[in-house]
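1. the sequence and its predicted three-dimensional model are supplied below.
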Amino acid sequence: MFKLGDIAVSRKLMLLLSLALVGFIALLLISASALQRNLMSEREARLQAVLDLAMSRIQALAATLPAPQAQAEARAMLNSMRFDGDNYLFVLDENRRMLVHPVRPELVGQQMGESGSATAGAHWQRMVDLGRGGQQGRLEYQWVSPSGESAQKLSLVAGYQPWGWILGSGVLLQDIQATIWSQYQLMGGATLLVTLLMGLLGFAISRSIVNPLAEINRAMQQVAAGDLVVSIPVHGKDELGAVASCTNQGLSAIRHALLEASQGAGNVADAALRIAASAEQTNQAVNSQRDQLAQLATAMNEMSATIADVAGHAENTARDT
């Protein structure tokens, strides 16, 4: 069974850093995706605003002028309209015939999307289908420039049903892709920098935790082997430093207690020796007194015998006289 406590501290820190890196990368991808959606929405909104403006002007012309004159005025107006630099509007009819193209006037009158022609492409028919009957729509397609270069393009179309016109405009997506790539590089560089800083910080934190723990572990092994004079280096004032300091204080207290116990045992041994010596002296004194008493008893016995002899002699002498 997996237990977090079975993993070394250094590996736990590496796991934490790895998760942080994965989070940064996920955030980078999410941010880039959100940026792409926002840029696309912004471009669509700008295209829609341009189409709405052109449509409102066409409707105003149609309401105030005869149809031929209104259409001529509308063509002139659309040919002169520009936005976001060189972007423009074009007009198709419902048969894919180009009616207005400010940048390539040679296309006017041509039927777009014919197979094998320079204007081939299914997107022209899709534009007509989207705008037919006064409807609106969007589409993305591969656009080929007059020089033959290919690029992704976003276009919006809107139909003006009274004239059978389909207005369209588009923007190239390469600038969006360039912006996204630029953001990728910026955020990727920031992520790399933060990852390196976190790696260095994690390495420093790992060393500040693992090394003191290793020193404490070695010291405890020496204590278990009976070496009580070991001392643990104190590297800081954090929790590990406090543990090392408290352990040193505990070992010092143990050494002091053992020293006092050793000194107490020595004092007890000295006292025992003194008591033994005193007992020996007392024993010798008792033995000496016993000998003296024995000698005194012997002397008294001898004296008693002498007195008895003297008394006997005196008695004998008395009888003889």
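-> In hand now; what should we look at?
2. going forward, measure contacts and count neighbours with C-alpha atoms only.
-> OK.
3. off-centre distance for the host helix or strand of residue 18?
-> Residue 18 is part of helix 9-64 when elements are defined by DSSP states H and E. For helix 9-64, the distance from its own C-alpha centre to the chain's C-alpha centre is 27 Å (C-alpha atoms, centre = their mean, to the nearest Å).
4. also stretch 58-78?
-> 64 Å.
5. what's the answer for stretch 175-191, then?
-> So, by C-alpha atoms, centre = their mean, the centroid of stretch 175-191 is 23 Å from its chain's centroid.
6. name the nearest residue to residue 176, ignoring sequence neighbours.
-> Take residue 176 and drop its neighbours on the chain: the residue closest to it by C-alpha to C-alpha, 6 or more residues apart in numbering is residue 39, 6.7 Å away.
7. alright, now check it against this:
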Amino acid sequence: MTALSSSHASELSQPKIQIGISACLMGHEVRFDGGHKRSRFCTDVLSDYFDYVPLCPEVAIGMGTPRQPIRLVSDDNKGVVDDSTEVFARGTRDETLDVSDDLRQYGRMQGQQQQNLCGYIFMQKSPSCGLFGVKRYLSNGMPEGSTRGLYADEFCKQQPLLPVEEAGRLNDPGLRENFLVRVFTYSDWQQFSAQPYSAKDLIEFHARYKYLVMAHSQSHYKSLGRLLADLSGKDIRQIGQEYFSELMQALAKPASRKMHTNTLMHLQGYLKNRLSTDDKQELTDVIHQYHKAIVPLIVPLTLLKHHLKNHQEVNQYAWQQVYLNPYPYELGLRNDI
């Protein structure tokens, strides 16, 4: 599914994007207590666009349901705990239960096998699946910090560019929007790179993403321009991989209100000789209102797209920008940022 236009994204006949997800978030009763943590946003909203691959590492490695809970424990035998300290996944009631190696091995295996994924939604706070701030304990049972779940850590090492997020963090409008921008971009690139492409094709791909990158990272906006400035005699597939790596790194940086405003003003420039004085002032005023947090991003974007559509015959470059429709419009993600 291409991120180029909302009409394309709305066509449910298009193949859905494959997304990995913690099985409990799909309502599967695989939690340690035999329950689940169904995410209605994932199952009821995103399921129109995503084809989920549910995974539960704890069940996959042979732990039953229900089962003894596990927690992450630091190896503090040396008396010092730092970033290099090894972390184990052990039973909370019986510490002879140690599934550390099994979880890591399963994470490596799935990370290598699941090559068709364009994103992954993990269960927060889980000692196997948590991405951020999973509690870590000393051997005496006292909490001493936080880390990443063992399965999630190994999986992400195998696919470092894959968009990943925790279900709980998807409640934050900015994080939710950023994750989905990256997922649809990742999918667009996977489709693009699945076929042979030339230097011209790569430049045209970047041309569509130019202003989306601008909204996320000025430094990558410049470095990607330099990367593609002269492709004569270069290995285009190698350059393509470098380009994709930088593109995903750029989009991993959340777009700020200031950066969105700057991007909107750049796109407005394509209309400077096409709009009446009143229309031009109205668009400028609405962009400033967004910058001052009076209106959400969807307001200036809607007006900008209205004018670009009316003048697309002379502004095709601006009209084709993925920034205008990086994911299905129906998701309404820019209503809240």
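-> Yep, it's here. Worth saying up front: this structure is predicted, and the values here are computed from it rather than measured.
8. could you get me the TM-score between them?
-> Overall, the chain-to-chain superposition scores 0.19 on the TM-score scale (TM-score structural alignment, normalised by the length of structure 1); 109 aligned residues with a C-alpha RMSD of 7.0 Å.
9. quick revisit: quick one: list the elements packing against the helix holding residue 18 of structure 1.
-> Identification of packing neighbours for helix 9-64 of structure 1 by 3 or more C-alpha pairs under 8 Å, 6 or more residues apart in numbering; DSSP states H and E yields helix 67-80, strand 150-160, strand 165-172, helix 174-224.
10. can the ones you listed go into CSV with extra columns for mean neighbour count and distance to residue 13 of structure 1?
-> Conversion of those to CSV gives the following (neighbours: other C-alpha atoms under 10 Å; distance: least, C-alpha to C-alpha, whole Å):
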stretch, mean neighbour count, distance to residue 13 of structure 1
helix 67-80, 15, 64
strand 150-160, 20, 45
strand 165-172, 23, 46
helix 174-224, 15, 7
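11. show me where structure 2 has its strands.
-> 17-22, 50-55, 70-74, 87-91, 120-122, 134-137, 143-147, 164-166 (DSSP state E).
12. kindly reformat these as TSV containing mean neighbour count and distance to residue 263 of structure 2.
-> Shown next, in TSV, are those (neighbours: other C-alpha under 10 Å; distance: least, C-alpha to C-alpha, whole Å):
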stretch	mean neighbour count	distance to residue 263 of structure 2
strand 17-22	22	28
strand 50-55	18	29
strand 70-74	24	43
strand 87-91	21	44
strand 120-122	26	28
strand 134-137	21	36
strand 143-147	14	36
strand 164-166	23	25
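13. dump these to JSON lines, plus distance to residue 266 of structure 2.
-> Putting these into JSON lines (distance: least, C-alpha to C-alpha, whole Å) gives the following:
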{"stretch": "strand 17-22", "distance to residue 266 of structure 2": "31"}
{"stretch": "strand 50-55", "distance to residue 266 of structure 2": "33"}
{"stretch": "strand 70-74", "distance to residue 266 of structure 2": "48"}
{"stretch": "strand 87-91", "distance to residue 266 of structure 2": "48"}
{"stretch": "strand 120-122", "distance to residue 266 of structure 2": "33"}
{"stretch": "strand 134-137", "distance to residue 266 of structure 2": "41"}
{"stretch": "strand 143-147", "distance to residue 266 of structure 2": "41"}
{"stretch": "strand 164-166", "distance to residue 266 of structure 2": "30"}
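14. so which of those comes closest to residue 262 of structure 2?
-> Relative to residue 262 of structure 2, the nearest member of the strands of structure 2 by C-alpha to C-alpha is strand 164-166, separated by 26.9 Å.
15. mind checking which of the strands of structure 2 is nearest residue 284 of structure 2?
-> Across these, the minimum distance to residue 284 of structure 2, taken as C-alpha to C-alpha, is reached by strand 164-166, at 34.8 Å.
16. which strands or helices does the closest one pack on?
-> In terms of contact count using 3+ C-alpha pairs under 8 Å, 6+ apart, strand 164-166 of structure 2 is assigned the packing partners strand 120-122.
17. so which elements touch the strand it packs on?
-> Counting contacts by 3+ C-alpha pairs under 8 Å, 6+ apart, the secondary-structure elements packed against strand 120-122 of structure 2 are strand 17-22, strand 164-166.
18. switch the cut-off to 10 Å
-> With contacts taken as 3 or more C-alpha pairs under 10 Å, 6 or more residues apart in numbering; DSSP states H and E, strand 120-122 of structure 2 sits against strand 17-22, strand 50-55, helix 150-158, strand 164-166, helix 173-193.
19. who touches residue 240 of structure 1 in this structure?
-> When contacts are counted by C-alpha atoms under 10 Å, 6 or more residues apart in numbering, residue 240 of structure 1 touches 208, 209, 210, 212, 213, 216, 234, 246.
20. change it to 7 Å
-> residue 212 (C-alpha atoms under 7 Å, 6 or more residues apart in numbering).
21. rewinding a little: how much space separates the residue nearest to residue 176 of structure 1 from residue 138 of structure 1?
-> Noted for residue 39 of structure 1: a distance of 15 Å to residue 138 of structure 1, by C-alpha to C-alpha, to the nearest Å.
22. one more: residue 99 of structure 1?
-> Computed as C-alpha to C-alpha, the residue 99 of structure 1 to residue 138 of structure 1 distance reads 20 Å.
23. ditto for residue 213 of structure 1
-> If you measure residue 213 of structure 1 against residue 138 of structure 1 using C-alpha to C-alpha, the figure is 65 Å.
24. could you do residue 177 of structure 1 as well?
-> Spatial separation of residue 177 of structure 1 from residue 138 of structure 1 under the definition C-alpha to C-alpha is 19 Å.
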